[in-house]
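*Asks:* can you look at this prediction? I've put the sequence above it.
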Amino acid sequence: MSAAHALYPTVQLAATEGASEHRPLIITLFAAFVVATLFITVWAGRQTRSASDFYAGGRQFTGFQNGLAVSGDYMSAASFLGIAGAIALFGYDGFLYSIGFLVAWLVALLLVAEPLRNSGRYTMGDVLAYRMRQRPVRTAAGTSTIVVSIFYLLAQMAGAGVLVSLLLGITSDAGKILIVALVGVLMILYVTIGGMKGTTWVQMVKAVLLIAGTLLITFLILLKFNFNISDLLGTAASNSGKGAAFLEPGLKYGVDNISKLDFISLGIALVLGTAGLPHILIRFYTVPTAKAARKSVNWAIGIIGAFYLMTIVLGFGAAAILKPADIIASNKAGNTAAPLAALEIGGGSGSTGGAILLAVISAVAFATILAVVAGLTLASSSSFAHDIYANVIRRGKATEKEEVRAARWATVAIGIVSIGLGALARDLNVAGLVALAFAVAASANLPTILYSLFWKRFTTQGALWSIYGGLASSVLLVLFSPVVSSKPSSMFPDVDFAWFPLENPGLISIPLGFLLGWVGSLISKEKADSDKYAELEVKSLTGVGAH
């Protein structure tokens, strides 16, 4: 993501030599996770009989269960691999990702979770279409959902390629692309067979495994430093080659004015993006009541907060026990810092303990990726089937069976697109990629959701301007940013068409999304339906008439 990545030469991974002796163990653990999750998916698929089962899991999950699933959905490859890598390479500035991801849940809790659960049925489009013209608004909502989900999927695909390549010793680009394709096939199976029930149970299991694995490595790293945090941080700073600057702000985002603006842009995107992420929003429909939705967010905040505290130890621990050049040699974006730290803390390359820890942590991370991609794919395919196919193309005349069939076909199409784009993004930092998805979600989805729920004068034109304007501006700015071209760490490093200097578009696109929604409504010739707004207000705040 940064020019700092270019400071170190890219060499072949040395850690795979230690893992190669224990390859059967590694493959066995990976296979066990995949088989177990597929078993859960098939079991849940047999209980999926209606559209409500496929989209919302029959609304049968408790607040705690959904909170665990939300945590599993949210604690993605970006959290486990990307943040630890960012901290290991950039110290304090990498830690800022953890803060942004966690604080974002306050926005979701206070503004979105309960009203959204009360107002909608299966998708974000249900809320927007309640008081506006159905077809244009649902088309816009479906389009935005699919684009945001694909941006998020890029990060998971990139993480999967890096992770499995590390363990299996795959160094060729063709091999990494094949791994991305395998993840895509698995995610298609999860969604088409299990629907929301299967996806939710996989996410719950994955959350437990991820917390347990992270807790184990955190404990072992702290044990190595006799639970002396000061000693850990001091060693990390010394080992990083940056000295005291490693523990202070500015190593990544304080280099110049552009990097400072990039940090502001990143912070805005992280804090506001969660409340607009489609795969998080649809989780609120899986619980029977608004109270359960609120409880699920409370549980999620606690679980995710504990996890992000541990990622701090993972990142600084990796910096303390690994050389920066070794991390960069493995993956120039730092995505393998946590697995390499597990290898080292278990005894190092060639040791049985190191191989076991590397295999376990990497298998847990792989399970994390599989669960998150399933949730993302379900969100986008559900929006296509429910919003675009059933309500736009078929004008509300599609049967539940036809709708679910459309969702399954959409899953296949989205999976293919994600495989292709994920192959291109395999060398980018996954935390940075997720931050882009947050920016797109906060630019296109959040303004429209908040205006729909809380502004009486909001109109269909305002909704369309907000969604399409926020979506187009954020995607356009990303395409012409250093993320895509001009830097050694870019998606296309050998060309330069990056006229937008920031790596995250949130500073421009998020205010623009809110502004376009406001202006579009004020100049619209359409009069806002005050009666419908009053109904939506009562429904969103009290739950009267909610599904």
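*Replies:* Yep, that arrived. Residues are numbered from 1 along each chain as shown.

*Asks:* make it CA atoms for all contacts and neighbour counts henceforth
*Replies:* Will do.

*Asks:* and the strands in the stretch 151-300 of the chain?
*Replies:* Counting by DSSP state E, counting those that start in this stretch, the stretch 151-300 of the chain has no strands to list.

*Asks:* please, where are all the helices along it?
*Replies:* With DSSP state H, counting those that start in this stretch as the criterion, the stretch 151-300 of the chain has helices at 173-189, 195-224, 229-240, 257-273, 278-281, 290-321.

*Asks:* presented hereafter is structure B, for comparison with structure A:
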Amino acid sequence: MHTLAAEQVSTGNPILNISIFILFIVVTMTVVVRATRTTSQKGTDFYTGGASFSGTQNGLAISGDYLSAAAFLGVTGAIALNGYDGFLYSVAFLIALLVALVLVAEPLRNTGRFTMADVLSFRLKQKPVRLAAAISTLAISLFYLIAQMAGAGGLVALLLGINGAAAQAVVVAIVGVLMIVYVLVGGMKGTTYIQMIKAVLLVGGSIVITLLTFFAVKGGFNAVLEAAVLNHPQGDAILSPGLQYGANELTKLDFISLGAALVFGTAGLPHVLMRFYTVPTAKEARGSMTWTIAIVALFFLMTVVMGYGAAALVGADQIANAPGGANSAVLLLASRVGGTIFMAMISAVAFATILAVVAGLAITASASVAHDIYNSVIRDGKATEEEQVRVSRITVIVIGLLSIVLGIGAMGQNIAFLVALAFGIAAAANLPTILYSLYWKRFNTTGALFSIYGGLLTSVILIIFSPAVSGAATSMLPNADFAWFPLTNPAIIAIPTGFLLGIIGTFLGKPDNFPLKRAEMEVRSLTGVGVEKPVEH
């Protein structure tokens, strides 16, 4: 039975899989086209969907944006193979969301208009801070996009029974073109509907898998755990910490660093933060937080059941040896408990997950280029919203094509470090600047530039000289060795560096002398008064 499950996932039923994929694309494209009937060429519509979504709708969309393929495929697989240590990913992702929502979500929404840079530059000098924030946003978005695109190529090629690098490259190109079309046609409104549909499919599919798992083991969660212990080569070790990260002090430190990146990085991810501009009031923003926490918490509880369920019903050896390795765990489980058709449907959900995330990343990056670089830096804030939207659309095409090329180049490589680097940059470069801007009155432009560029460069330099890139069998360049930084994630060094540089820069730089802007920012961040007013000084 276990061998059959593995074969079904490796070859599957390509005709069935592609039929469900095409059905999903047709349905979502129809939704996007319908959304464009109420979308104008104004920036408010293209970037924020006219701030017309309710708290419930935005909560669904944030969940859809936040729950990436790494959460659905990666976390479930990590739990199936490593038990408790894999479960810590679920905890980290959930705590990360709570940190983001509690610390920055509402003040950010009240202070900004379109992008994260609106907040970072509100009471500072516009051009240098917006440029730095835009560079950071583009770096994070591009690393995230490459990982998602390469992952999409591997996943879809696997599900459609496609072998060979050329065929997988075609799949990556198709995903990239779809992303471009969705964003160009629907803007933020269309992207939001895709994310809402994806969230419903993802949580609904997970609920069905969870219930079928309970039915298959003829019991509740305890029965799942007991069956997992019996079927896992490490036995009851999967119920205790240390299976993956307990080998030595270095691996423990590496896990702490990864955990820091995940927990603090979410509060600085531009594509997640931008979603809070799509609601009309602070009350709806709070409502979207409530819905997001509820949906994400439910999902990550189910990843525990699905992960241990995969260990119980499929087996760690079958998962590790299947095409896709740990990422195939939830698909193998779906095949085991629901058959080929159900597995194909869950595969389509995984595809929807990737598509929704890349669409959100693309629109965030394009907004940053058009609103922050083109309008504020190049045109001195004098560009019309129609001009900004036109630049944004051109940027979507450029970023889409670039992510296709780089995604194809990253296929077959260790792409996990790209996602970790995206979180690490967000935590080291963006989070210190956001918190200092919102809560530290003395903070100035020099401090912002020090923290953004310092956090960004520290993260990139440490990751280049880490085992993630060279010096290990799992490295991106396994035959080279120029690693001197021992950890695969730089967050444990880069995050404190970003905060410290923000302080040093503030004391070294001159005061910006925008007392009225500082007072206005404080009032707006707490009350939301004057949100519709553009920031100019």
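*Replies:* Good, I have the coordinates. This one's a predicted model, so the numbers in the text were calculated from it and none came from an experiment.

*Asks:* nearest to residue 72 of structure 1, of the helices of the stretch 151-300 of structure 1?
*Replies:* Among these, the nearest to residue 72 of structure 1 by Cα to Cα is helix 195-224 (4.4 Å).

*Asks:* read off where that closest one ends up in structure 2.
*Replies:* The aligned range for helix 195-224 of structure 1 in structure 2 is 187-216, by TM-score structural alignment.

*Asks:* ok, back up a step: can you redo the helices of the stretch 151-300 of structure 1 as JSON lines with mean neighbour count and distance to residue 388 of structure 1?
*Replies:* JSON lines is the format used below for the helices of the stretch 151-300 of structure 1 (neighbours: other Cα atoms under 10 Å; distance: least, Cα to Cα, whole Å):
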{"stretch": "helix 173-189", "mean neighbour count": "20", "distance to residue 388 of structure 1": "20"}
{"stretch": "helix 195-224", "mean neighbour count": "23", "distance to residue 388 of structure 1": "18"}
{"stretch": "helix 229-240", "mean neighbour count": "18", "distance to residue 388 of structure 1": "51"}
{"stretch": "helix 257-273", "mean neighbour count": "22", "distance to residue 388 of structure 1": "23"}
{"stretch": "helix 278-281", "mean neighbour count": "24", "distance to residue 388 of structure 1": "15"}
{"stretch": "helix 290-321", "mean neighbour count": "24", "distance to residue 388 of structure 1": "26"}
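
*Asks:* okay, those helices in CSV with distance to residue 353 of structure 1 next?
*Replies:* Listed next are the helices of the stretch 151-300 of structure 1 as CSV, based on distance: least, Cα to Cα, whole Å:
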stretch, distance to residue 353 of structure 1
helix 173-189, 26
helix 195-224, 12
helix 229-240, 22
helix 257-273, 37
helix 278-281, 37
helix 290-321, 16
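
*Asks:* out of those, nearest to residue 138 of structure 1?
*Replies:* Smallest distance to residue 138 of structure 1 across the helices of the stretch 151-300 of structure 1 (Cα to Cα): 13.6 Å, for helix 278-281.

*Asks:* give me the contact list for that closest one.
*Replies:* Helix 278-281 of structure 1 is contacted from outside by 70, 73-74, 113, 116, 123-124, 145, 148-149, 274-275, 375-376, 378-380, using Cα atoms under 8 Å, 6 or more residues apart in numbering.

*Asks:* after superposing, tell me the mean distance of it to structure 2.
*Replies:* The superposed helix 278-281 of structure 1 is, by mean Cα distance after the TM-score superposition for structure 1, a mean 0.7 Å from where its aligned residues fall in structure 2.

*Asks:* which part of structure 2 matches that helix?
*Replies:* Mapped onto structure 2 using TM-score structural alignment, helix 278-281 of structure 1 covers residues 270-273.

*Asks:* off-centre distance for the matching stretch?
*Replies:* Distance of stretch 270-273 of structure 2 from its chain centroid, counting by Cα atoms, centre = their mean, to the nearest Å, is 9 Å.

*Asks:* with stretch 267-286 of structure 1 instead?
*Replies:* Using Cα atoms, centre = their mean, the offset of stretch 267-286 of structure 1 from its chain centre is 9 Å.

*Asks:* ok, now stretch 484-501 of structure 1?
*Replies:* The chain centre lies 23 Å from the centre of stretch 484-501 of structure 1; the measure is Cα atoms, centre = their mean.

*Asks:* so it aligns onto which residues of structure 2?
*Replies:* With TM-score structural alignment as the criterion, stretch 484-501 of structure 1 aligns to 469-486.

*Asks:* buried ones in that stretch?
*Replies:* Residues 469-472, 475-478, 483, 485-486 are the ones in stretch 469-486 of structure 2 that count as buried (16 or more other Cα atoms under 10 Å).

*Asks:* quick one: closest of the helices of the stretch 151-300 of structure 1 to residue 522 of structure 1.
*Replies:* Nearest to residue 522 of structure 1 among the helices of the stretch 151-300 of structure 1 is helix 257-273; the distance by Cα to Cα comes to 24.0 Å.

*Asks:* mean deviation, that closest one versus structure 2?
*Replies:* Following superposition, helix 257-273 of structure 1 is found to deviate from structure 2 by 1.1 Å on average (mean Cα distance after the TM-score superposition for structure 1).

*Asks:* could you name the helices and strands sitting against that helix?
*Replies:* helix 92-107, helix 430-444, helix 506-522 (3 or more Cα pairs under 8 Å, 6 or more residues apart in numbering; DSSP states H and E).

*Asks:* can you list contacts of the longest one?
*Replies:* So that's helix 506-522 of structure 1. For helix 506-522 of structure 1, the external contacting residues (Cα under 8 Å, 6+ apart) are 261-262, 264-266, 268-269, 439-440, 442-444, 447-448, 451, 457-467, 469-470, 473-474.

*Asks:* narrow the residues you listed to those that are buried.
*Replies:* Of the members of the contacts of helix 506-522 of structure 1, the ones counted as buried by neighbours, 16+ other Cα under 10 Å, are 261-262, 265-266, 268-269, 439-440, 442-444, 447-448, 451, 457-467, 469-470, 473-474.
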